[in-house]
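Visitor: the following block contains a protein sequence and its predicted model.
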Amino acid sequence: MSRVAIVYHSAYGRTRSLAEAVLAGVESQPGSHGCLIAVEQVQEHWDELHRADAIIFGAPTCMGSLSAPFRGFMDATAAFYLAQPWRDKLAAGFTHADSLSGDTLNSLLQLAVFASQHGMIWVGLGLLPGTGGEGSSLNRLGCSLGAMAQSLPEHSPQAALALADRRTAACLGQRVAQIAVRLRPDPD
């Protein structure tokens, strides 16, 4: 069985909703088990992260960058950076912003560089760009590097995530899990 950890920060619940969709995608893949780890609780889960076959990172995009609590998590990994316990693990990422661009690509690039610094193997979304705008198209925001989502600001009554964005996040989780199952050596 492959193990996929999803480490995320969520300020208003929307990134957590994406993390839950990623988890659903992971667990839809036979032979995979996923777990959610909020960055606020990561201190109790380092061993679980070190044992995982894949780690999927998620955080909101704030002012064109990853949220400060998520960057704090990234900084905390310096404690084991030289030991390279994440070397050759799969990695992927997702993010959310209030506006259509919100400079979310910058956040995914930060996650990919972070994963590369740990010697991880980045897995992109693997979906063609959607064509449905705010409709039901997968990958409606057209990103290849990871899953992007957009919704109105949290104080707006229409702040819920688009179904297409949640489905896209699930596809990311499923893709990472499929690859992790294929790469995991047989226990025999």
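Guide: Here it is on my side, so go on. The shown structure was predicted, so the numbers you read here are calculated from the model rather than taken from an experiment.
Visitor: please make it C-alpha for all contacts and neighbour counts, starting now.
Guide: Will do.
Visitor: list the buried ones in the longest helix seen in the chain?
Guide: The longest helix of the chain (DSSP state H) is helix 163-183. Within helix 163-183, the residues scored as buried using 16 or more other CA atoms under 10 Å are 164-178, 180-181.
Visitor: try stretch 34-50
Guide: Within stretch 34-50, the residues that qualify as buried are 34-39, 42, 49-50, counting by 16+ other CA under 10 Å.
Visitor: Pro69 versus Leu152, what's the distance?
Guide: 22 Å (CA to CA, to the nearest Å).
Visitor: go on, Ala91?
Guide: 19 Å.
Visitor: neighbour-wise, which of these two wins?
Guide: Taking other CA atoms under 10 Å, Ala91 and Pro69 do not tie; Ala91 has more neighbours (27 against 16).
Visitor: my read: the more buried one touches Ala54, true?
Guide: Yes: the criterion here is CA atoms under 8 Å, and Ala91 meets it with Ala54 at 5.6 Å.
Visitor: shared neighbours, these two?
Guide: Residues touching both Ala91 and Ala54 by CA atoms under 8 Å, 6 or more residues apart in numbering: Val176.
Visitor: presented hereafter is structure B, for comparison with structure A:
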Amino acid sequence: MPRLAIAYWSGSGSISVAARLIAEGARAAGAEVDMIDVSGIDDAGWQALNDATGIVLGTPTYMGGPAAGFKAFMDASGSGIWVERRWLDKLAGGFTSGVNTGGDKLATLHALAIFAAQHGMVWIGQDVIGAPVIEGNRGLNVSGTFLGLAVNSDGEGGLTEGCESSAHHYGARMAAAVQRWG
């Protein structure tokens, strides 16, 4: 069975909510899921990432890029995992949150996609076209971001309207990708 690992760091809580919803969407679509909070990653967490068919990377956008807690995880992967190419050809995707609708979240997704590319991973972006282009998709992909999932924090640890269903959908998208190509 395809195995998806969700590696995330959450500041205010919105990334934890998004990670849980991505996991729910992936499980509903038939994938096994490991959730790994990288703020306390241990050997079992690193092993789960190594064993996964695909890895979804999640961090809030702080000051125009990945949060320092997630960046520490990225940097820690650079010695053994990167050099030994342990994540080579794994599928990868990413998600971020910010309080503002734009909020430079695309810069964070760029950083995550480049990180995945440096590991030799294959990136999976967002597939849903939101409203008003597709009226039936009202509330989905409200940011219009296709590089990955960009959700809006409500400023209190949750997500704004529509972002929950977008996160669930992205989890199903990642599950379908690991089933098809993993």
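Guide: Ah, there it is. What you see is a predicted model; the values in this text were computed from it and never measured.
Visitor: rewinding a little: list the helices and strands the longest helix of structure 1 packs on?
Guide: Counting contacts by 3 or more CA pairs under 8 Å, 6 or more residues apart in numbering; DSSP states H and E, helix 163-183 of structure 1 packs against strand 2-8, helix 14-27, strand 54-62, strand 90-97, strand 147-150.
Visitor: pipe the ones you listed into CSV and attach distance to Ser137 of structure 1 per row.
Guide: Shown next, in CSV, are those (distance: least, CA to CA, whole Å):
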stretch, distance to Ser137 of structure 1
strand 2-8, 24
helix 14-27, 16
strand 54-62, 21
strand 90-97, 17
strand 147-150, 12
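Visitor: of the ones you listed, which stretch is the most buried?
Guide: Highest mean neighbour count among those (mean count of other CA atoms under 10 Å): strand 147-150, with a mean of 30.
Visitor: mean deviation, it versus structure 2?
Guide: Compared with structure 2 after fitting, strand 147-150 of structure 1 has a mean deviation of 0.9 Å; criterion: mean CA distance after the TM-score superposition for structure 1.
Visitor: that strand maps to which residues in structure 2?
Guide: With TM-score structural alignment applied, strand 147-150 of structure 1 matches the range 149-152 in structure 2.
Visitor: Three-state assignment for Phe73 of structure 1, please.
Guide: Secondary structure for Phe73 of structure 1, judged by DSSP: H, G, I helix; E, B strand; the rest coil, is helix.
Visitor: circling back to that earlier point, post-alignment, the longest helix of structure 1 versus structure 2, mean distance?
Guide: Here the mean offset of helix 163-183 of structure 1 against structure 2 after fitting is 1.2 Å, by mean CA distance after the TM-score superposition for structure 1.
Visitor: measure how that helix sits relative to strand 54-62, angle-wise.
Guide: 150 degrees (axes from the mean of the first three to the mean of the last three CA atoms, to 10 degrees).
Visitor: ok, and what's touching helix 163-183 of structure 1?
Guide: By CA under 8 Å, 6+ apart, helix 163-183 of structure 1 touches 1-2, 4, 17-19, 21-29, 31-32, 53-54, 56, 90-92, 94, 123-126, 134-140, 146-150.
Visitor: neighbouring contacts of the match of strand 147-150 of structure 1?
Guide: By CA under 8 Å, 6+ apart, the residues outside stretch 149-152 of structure 2 that reach it are 18, 94-101, 105-106, 125-126, 141, 143, 159-160, 163, 166-167, 170.
Visitor: tell me the contacts of the residue most central in space within structure 2?
Guide: The residue lying closest to the centre of structure 2 (CA atoms, centre = their mean) is Gly94, at 3.0 Å. By CA under 8 Å, 6+ apart, the contact list for Gly94 of structure 2 reads 56-58, 109, 112-113, 125, 148-149.
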